[in-house]
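Asks: Sharing a model that was predicted from the sequence below.
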Amino acid sequence: PGMDGIEAGRRIKKNSSAKTIPTVVMVTAYGREEIMRQAENAGLDGFLIKPVNQSVLFNTIMEVLGRGASRESRPFAAEATRADATATIRGARLLVAEDNEINQQVAREILESAGFVVDIANNGREAIEKAISNSYDAVLMDIQMPEMDGLQATAELRRDARFADLPIIAMTAHAMATDREQSLDAGMNDHVNKPIDPEALFAVLVRWIQPRDSKTAVEAGPPAANATERPEPSPRVVADLPGIDLAAGLRRVAGNEALHRKLLLDFHRDFAASVDSLRTAINESRTADAERQAHTLKGVAGAIGAMDLHRAADELDSALRQDDMERVETLLAVVASELNVVINGLEPLARQARAKRAEADAAPTGPAGDVDRPAIEAAVRELAALIRKNNPDAENALERLRDVLKGTRSKEVDRVALALDSFDFRGASEALSALAEAEKIPLTFGD
């Protein structure tokens, strides 16, 4: 209040009577491009985006004091806009180890929209297998996962000399200092909090991924245009979704409104009964399972923008970890209330989605008779290849398939289109498989 940080920093720089002008680093919760530009124009030396961890703080201090990477190679303390900050590492191949599907989709969208190549592992064991079979520039590792958690997976990877220098970055909804220390003790390099803040994530990736040469960066290509040029969300929609901060949710998925809508529908489908499941785990003294469920609910709620539910689940998670069962009972009721607000608020969206599915099911269908069979098979395989890679160009390929089908198989085509409209590539693969089977076109999505 009174004077913002940018103006205060500018005056300090301009009016300092000291022989050595002090170094000024701005710390803010906002990573907006215009704020960064204003800070740089005011002559400030660095820019940090909250939450700030020890590694990012240390490296930034070293840089602005001239003891880290050169300012020429990493201007403005390495915290430029997303496109600038990730330019030297664009095209890097990343492994995301995360067991929750909604969190997987959020991470994939954030990273692919910035030009990274992303693989997904569903647990720690699978992450180890993928790391052995493939070459990655960095691993983003969730802490709490089934079969093998992120700490165990990291420790096992570090025992293999091949992965001694592989950057492994913890992703967790736990923000306590002890959790960060556990991550570092297990061999992780750094830590990002969930729900993921895109700018904070990019800052950490820039610090740990080896920059690529200019030729490689150019070949990797720019971030996808459709992911970086989406319009700002309409405030009118926010009022229609009680319990959801639409702006926060959209920011988590780099502004992708279609994907955010799908995540909301997935949440409505997958988490409506989460309090019942939590209560059962607590009543059966399965405390570890209850902690995992509360942790997952907290992270996913934050990812979709259900911030009141996120905070309530965070408190419940903390009470469970402290074995404060009296407080758990109280907080479980709060979580149930907040979840009810979100689920009821999403019901109109769910009804609308069900109506669209029913409309697609009612569409006429039939075999492709007097048509170009080789063209149909080629179009199906082209579309399958794009869906397999979660490539948004699948929508264009679907239109080419629709053209060669000449009005036949409209029911199956509409099902594929409905899935792609929601960025539901798994659903699209299932719908396309049904179409291919009906047309007797051999098709396998597992290869």
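Replies: Yep, it's here.
Asks: C-alpha only now, for contacts and for neighbours.
Replies: Fine.
Asks: The helix or strand where A360 lies packs against which elements?
Replies: Element membership for A360, per DSSP states H and E: helix 325-362. With contacts defined as 3 or more CA pairs under 8 Å, 6 or more residues apart in numbering; DSSP states H and E, helix 325-362 has these neighbours: helix 257-271, helix 274-283, helix 307-321, helix 410-421.
Asks: between that helix and helix 307-321, how many degrees?
Replies: 130 degrees (axes from the mean of the first three to the mean of the last three CA atoms, to 10 degrees).
Asks: try this one side by side with the last:
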Amino acid sequence: MQDNPRQSIFVLIVEGDPLEAEHLQKMTRALGWQSSLVNDGSELVQECIKHHDNSSCSPDALLVSSHMPSMDGLSVIRSLARHIGREHLPAVLMISAYDSDTIIEQDTERLVDRVLRRPLNAYVLFNAVNDVVTNRTGDFNRVLQATSTEVIKAKWLPNTHLLVVDDSATNLAVVSYILKHNGAKLQTANGGEEALTILEDPNNDFDAVLMDVQMPGIDGLEATRLIRKRLHLTTLPIIALTAGTLGEEKDQALEAGMSDFLTKPIDPSTLITLLRLYIKVYRGKDIPIESLHLSISEPPSPDAQQTTSEQDRWPAIVELNIDKAKNMLLGDKSLFLETLENLLIEYTNLSMPPQIDIDDAGHADLRLQIASQVHKLRSVSGMVGAERVQQLASEAEEIVRTESQSAKKVLMNLSLALQALQNASKEALDLWKEEKHVASTSAVDVMAPSLKLETVESILILLAEQDLSALDEVDEHSASLREALGNERFQQFQRSLARLDYKQAIAFLEPLIKRLGDT
């Protein structure tokens, strides 16, 4: 991602109630903003005059309580406007428990930009401050770049339409999960050819494309050139996904017409921030965030905390940086274990000692195949916190691509690291599989409604379009699908969905069309 120096947002809080004042300041600071407290209108006027006269940093926004002991909030803002001039008034957000309509009616001078209702939570505060500061400054990015987005439990990309292009099923699954979790509507493609076909369809109107750079066939660079020149989508944001760290690779991405780049493994917060920035410019409007579950201002009950803690307790695996994995995978333990298992299965060949003659001149093609594999392994190993494997995969890729260097030693070290990871992970993966088996066995006993033909047809259409809304449809009708397919085939069907293997998933469902059509 290109460097964007983080600017701070300064919020001045005017609140006479000490507990409410402390709550608001904690919330603003958790968001990464600077904030100061004043207790009443006279202090606010003095503080703003001081900033105005000294040409120091003026507040970006005022959070003003509508009711204070000596003067109501609207009178406070009127007094401030008289002292410093309306043109110097920061964005004003009035906080009220119940009388928002009254405040709007009484604000005949239109000094208040937004009225917020108590109780206030983080995502509402972010949306409001983002809106009013954007309206004042015309800068879509001002508040977002100053915000610690990870502290807000919210959907950051609601109603956006994104295309994710990657030939790695694991990368597709993880990136898709992050985006879907944040409210985006997704389609996926396994390569450049497929991406071009999807984008050629005039019915598809995407807000942005995430494009892997290194893919077989038409790679990400060539696909981007064709999107710009042949499809004439000259302003559509295309973000490069690259496991490489070389400046040359990033320069090539930008020269090919890509808008920006992200280095794998993808940090969720960085991904969301970059997409919001480009989509806002592309669409010419901001993206309001939507509540996900609880905000930082609404802690769960002790009972809920205990239950969640028991369900989400992550295994301790000596070969892994679990904290890094939690960040990369949004704290989803099931996604972590699924990704870890897929890594160990997909790269089984790399856990074996390399061929004795791997460095012979006649094995140039084999070295290229291995280079492609370790390139993908760099990304996936980073997602699960396998830092030793990630480091060795990075070294191996560079060495294997250089014909003059011996690759045998680094590939041997990589195989030993993968074996160590497999041994360290065995107990946790076995326990997870057993828990899944118990859960699926219990689910069989639940009475399920009859599966309808139109339900299967709807899911098949979504799968054919590689639309991740299919996963929501499957979740909604999981009991009926399990009964129709049988427990074993349903589990196989779910595994194909987890890998985003659409063709295999379709193969599981298609026989149901004839069966249901005959009933």
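Replies: Cool, got the structure. The structure presented is a predicted model; accordingly, all values stated were derived computationally and were not measured.
Asks: Could I get the TM-score for this pair?
Replies: Superposed pair, TM-score by TM-score structural alignment, normalised by the length of structure 1: 0.68. Supporting alignment: 376 aligned residues with a CA RMSD of 4.8 Å.
Asks: coming back round to it: JSON lines for the helices and strands packed on helix 325-362 of structure 1, including distance to N122 of structure 1 and mean neighbour count?
Replies: Shown next, in JSON lines, are these (distance: least, CA to CA, whole Å; neighbours: other CA atoms under 10 Å):
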{"stretch": "helix 257-271", "distance to N122 of structure 1": "17", "mean neighbour count": "19"}
{"stretch": "helix 274-283", "distance to N122 of structure 1": "20", "mean neighbour count": "16"}
{"stretch": "helix 307-321", "distance to N122 of structure 1": "22", "mean neighbour count": "23"}
{"stretch": "helix 410-421", "distance to N122 of structure 1": "22", "mean neighbour count": "22"}
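Asks: Ok, which of those helices comes nearest Q152 of structure 1?
Replies: helix 307-321 (19.2 Å; CA to CA).
Asks: what's in contact with that closest one?
Replies: The contact list for helix 307-321 of structure 1, computed with CA atoms under 8 Å, 6 or more residues apart in numbering, reads 243-245, 287, 290-291, 294-295, 297-302, 325, 327-328, 331-332, 334-335, 338-339.
Asks: which of those residues count as buried?
Replies: Using 16 or more other CA atoms under 10 Å as the burial test, the contacts of helix 307-321 of structure 1 include 243-245, 287, 290-291, 294-295, 297-302, 328, 331-332, 334-335, 338-339 as buried.
Asks: And what about the equivalent of E112 of structure 1 over in structure 2, helix, strand or coil?
Replies: Using TM-score structural alignment as the criterion, E112 of structure 1 maps onto K180 of structure 2. Three-state assignment for K180 of structure 2 (DSSP: H, G, I helix; E, B strand; the rest coil): helix.
Asks: Look up the closest residue to K180 of structure 2, ignoring the ones flanking it.
Replies: Setting aside the residues directly before and after it, K180 of structure 2 is nearest to L186 in space (CA to CA, 6 or more residues apart in numbering), at 7.1 Å.
Asks: same question, G255 of structure 1
Replies: R230 (5.9 Å).
Asks: Quick check: the aligned residue for M145 of structure 1 in structure 2?
Replies: In structure 2, M145 of structure 1 lands on M215 (TM-score structural alignment).
Asks: ok, average deviation of the helix or strand containing L210 of structure 2 from structure 1?
Replies: Element membership for L210 of structure 2, per DSSP H and E: strand 208-212. Taken over the aligned residues, the distance from strand 208-212 of structure 2 to structure 1 averages 0.9 Å (mean CA distance after the TM-score superposition for structure 1).
Asks: got the contact list for H477 of structure 2?
Replies: So H477 of structure 2 contacts L451 (CA under 8 Å, 6+ apart).
Asks: ok, the residue nearest the centre of structure 1 to E229 of structure 1 distance?
Replies: Per CA atoms, centre = their mean, the C-alpha nearest to the average position across structure 1 is that of A107, at 2.1 Å. Using CA to CA, to the nearest Å, A107 of structure 1 is found at 18 Å from E229 of structure 1.
Asks: Same check on P167 of structure 1?
Replies: For P167 of structure 1 relative to E229 of structure 1 (CA to CA), the value is 30 Å.
Asks: Which residue of these two possesses the greater neighbour count?
Replies: Shown here are P167 of structure 1 and E229; by other CA atoms under 10 Å, P167 has more neighbours (22 against 11).
Asks: Which residue is the nearest non-sequential neighbour of the counterpart of that one in structure 2?
Replies: Using TM-score structural alignment, the equivalent of P167 of structure 1 in structure 2 is P237. Among residues not flanking P237 of structure 2 along the chain, A208 sits closest, at 4.8 Å (CA to CA, 6+ apart).
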